[in-house]
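Student: Okay, here's the prediction I keep looking at, along with the sequence it came from:
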Amino acid sequence: MSQSVNPLFQPFKYGALSLPNRTVMAPMTRGFSPGGVPGQPVVDYYRRRAENEVGLIVTEGTGINHPASVSGDSIPLFHGEKALEGWAEVVEAVHEAGGKIVPQLWHVGMTRKKGELPNAEALPVGPSGLTLTGEQVTEPPTTEEVEQLVAAYAQAAADAKRIGFDGIELHGAHGYLIDQFFWEKTNKRTDRYGGNLVGRTQFAVEVIEACRREVGPDFPIIFRFSQWKMTDYGAKLARTPEELEQFLTPLVEAGVDIFHCSTRRFWEPEFDGSPLNLAGWTKKLTGKPVISVGSVGLNGEFTRFSEAEATDIHELTERLGDDEFDLIAIGRAVLQDPEWVKKIKEGRTDEIRAFSKESLQTLY
């Protein structure tokens, strides 16, 4: 292993989570679970990453127990006997291969269209019934309905611990349900779930607290958030470090262990006047461990999902070595090449495959 990649292969420990290196498989929706149930191809897909030394696997987004949680009949669910049995097999396979794995718990909110499977009759749900572009599609949920959503996340957290996962990740990014509560354009509520930036964190706070009650003090809770939305790459929840601190503080107090800070390009500074990216600022402001992400090892942005060539990771390892962030999530590079981490470690960079859109059609 060359000196230059050494920071990537240092062990990481925080609380109950011990990892052999700093690499994370980023959550990527794959849609290979017919009827919402992950089968043997999905088991093998995650096992291959564990066998090839990915430090921590974060699964693709999995639907919590709410009829409108996902869009599509092949997106994996995280409720129901068959789906949970499938995930238990994934966990067993990953652990047998020496890996660690957490499920990403997900509700798509108002990005779901009326009539979409798996429950065509279920209406999309969001804080104010508004799409990301501001269209009123449904009525805002009542306080009781919001509390039911909180309970569904907590149930998923309890099930994750019961079937042997190493923690959970809550998907609070990219304009999905939790993020729709964060964003002023989609959250117009005037009850306890709305208001200013801090007020709009209340739904996430209750989700985190409810999950923590179910899993106990030592089970890792990772929280993923982003500034950008699928419909607006320039969107900002926090325009300054001070606003970012106001936003993050309630989440820390609610019980987040690790923040997964989603950016499109990890090398871009978050605020003027500092080279720190979003993960770097989050670590500085909270003192919590952070995962950075965004076009690692490739020369194209992941949001475009177009062709991308492999690139060197010198800047990444330098910033990791400087402790700007603690862990780095790799998406497309690991999606199409399960051996990416091992090849980087062993200096076999000439063997790394380029990413192509066709990669999305296969579980490599």
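Tutor: Okay, I see it.
Student: drop to CA atoms for contacts and neighbour counts, all remaining ones
Tutor: OK.
Student: could you point out the longest helix in the chain?
Tutor: Using DSSP state H to define each element, the chain has its longest helix at helix 143-162.
Student: Show me what counts as buried in that helix.
Tutor: By neighbour count on 16 or more other C-alpha atoms under 10 Å, the buried set for helix 143-162 is 146, 149-161.
Student: what ranges do the strands span in this structure?
Tutor: Assigned by DSSP state E, the strands in the chain fall at 12-14, 17-19, 23-25, 56-63, 101-106, 168-174, 221-229, 258-262, 290-293, 327-330.
Student: dropping in the other structure now:
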Amino acid sequence: MSALFEPLTLRGVTFPNRVWMAPMCQYSAAKEGDDVGAPHDWHRTHLVSRAIGGVGLVITEASAVSPEGRISPADLGIWNDRQADAFADIVSRIHSFGSVAGIQLAHAGRKASTTEPWAGGESIPAGEPHGWTTVAPSALAFGDYSTPVAATTEDIAGIVADFAAAAERSLRAGFRVVEIHAAHGYLIHQFLSAASNKRTDDYGGDFAGRTRLLLEVVDAVRAVWPADLPLFVRVSATDWLDDTSGLEAPSWTADQTVALVQLLQDHGVDLIDVSSGGNARAHIPVGPGYQVPFAKRVQNETTIPAAAVGLITEPKQAEDIVATGEATAVLLGRELLRDPYWPRRAARELGADITPSVPNQYARS
């Protein structure tokens, strides 16, 4: 038996296997007009083809909970019903091929209002076409990006409400998993890390203050998300800025991540998607499975299962991660861009049966 291809049940949802598609921004939504932020043919082809390829869970790219929460003006969003309706067709197609559809809800904070990566990924100042004023815990810029404004408590309350409203729309669109994006230097991560959060009010300062926004978002989403559907949180386990342990370190660290997940145990979170980095320009020692040790800590030191992501490319590698208990599932990103049918190839190499089964049209292969 292959651990990688065993089903997994979280709440009322059974994932047919442990090979999942990580959220990956496509920067391909309309920038203006009635369909701003809505998925279209590209997204349908991109997402549904991975369901046909056999992944157990397809998570959409970061979908903004407000227009100001987009990374770029070409990002997906789910801040209005037109966007939710466009997602609904894609979700039904994913489910028709036996995979589970999930959505990542996000707010980019100070890393918002940029051009697409292939256009330079540069900051678009407010007042320029497709640019807007960005918001963050503190008026500190990310690198050479535009300086954000510090969020007021009223702004924060509005952001929490935006996440809850986006979760409600996600439910109407048919998604069965919601993931809150608290990683990669986007807004919630900016609040978590002392490197970007210099506030002195209830949303800054000590560990309790810096984690407050995420806990409020989780509670607001869990309140509208059905009890039989799972809720995930993606975290960056470390900023890669220093090795200081303890809860009051000058940046975000693996020790703080474990402490955060221990808090989330009582807030209805069902799985932690463990990534790293993104909140500062830092040297990251990238290599095969380089983030797996962080997932292992969450898996072993808390009661919430973890999923591992980051340069997981080989079937035996993925199998060992799950079989040895380093993570409950693996999330593949770029490898699924290169090979949408990776799960089916992996099952053959591991001698495993795979669910979802091969579509009749492809059975001859």
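Tutor: Perfect, thanks for sending it. Predicted model, so just to flag it, every value in this text is computed and none were measured.
Student: Mind checking the TM-score on these two?
Tutor: Once superposed, chain against chain, the TM-score is 0.81 (TM-score structural alignment, normalised by the length of the first structure); 320 aligned residues with a C-alpha RMSD of 2.5 Å.
Student: In JSON lines, list the strands of the first structure along with mean neighbour count and distance to A279 of the first structure.
Tutor: Shown next, in JSON lines, are the strands of the first structure (neighbours: other C-alpha atoms under 10 Å; distance: least, C-alpha to C-alpha, whole Å):
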{"stretch": "strand 12-14", "mean neighbour count": "13", "distance to A279 of the first structure": "16"}
{"stretch": "strand 17-19", "mean neighbour count": "16", "distance to A279 of the first structure": "19"}
{"stretch": "strand 23-25", "mean neighbour count": "26", "distance to A279 of the first structure": "14"}
{"stretch": "strand 56-63", "mean neighbour count": "24", "distance to A279 of the first structure": "17"}
{"stretch": "strand 101-106", "mean neighbour count": "26", "distance to A279 of the first structure": "19"}
{"stretch": "strand 168-174", "mean neighbour count": "25", "distance to A279 of the first structure": "14"}
{"stretch": "strand 221-229", "mean neighbour count": "22", "distance to A279 of the first structure": "10"}
{"stretch": "strand 258-262", "mean neighbour count": "25", "distance to A279 of the first structure": "5"}
{"stretch": "strand 290-293", "mean neighbour count": "27", "distance to A279 of the first structure": "5"}
{"stretch": "strand 327-330", "mean neighbour count": "26", "distance to A279 of the first structure": "10"}
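Student: Let's have those in TSV, adding distance to E243 of the first structure.
Tutor: Below are those laid out as TSV (distance: least, C-alpha to C-alpha, whole Å):
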stretch	distance to E243 of the first structure
strand 12-14	27
strand 17-19	30
strand 23-25	28
strand 56-63	28
strand 101-106	25
strand 168-174	17
strand 221-229	12
strand 258-262	16
strand 290-293	18
strand 327-330	24
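Student: what's the closest of those to E270 of the first structure?
Tutor: strand 221-229 (9.5 Å; C-alpha to C-alpha).
Student: Residue in the first structure paired with A329 of the second structure?
Tutor: In the first structure, the residue paired with A329 of the second structure is L327, using TM-score structural alignment.
Student: these two touch, right, its match and K283?
Tutor: No. Assessed by C-alpha atoms under 8 Å, L327 of the first structure is found out of contact with K283, at 11.3 Å.
Student: Find the residues that touch each one of the two.
Tutor: Each of V290 lies in contact with both L327 of the first structure and K283 under the rule C-alpha atoms under 8 Å, 6 or more residues apart in numbering.
Student: Which parts of the first structure are helices?
Tutor: For the first structure, applying DSSP H gives helices covering 40-51, 81-96, 143-162, 177-182, 202-215, 241-254, 278-286, 314-321, 332-336, 340-345.
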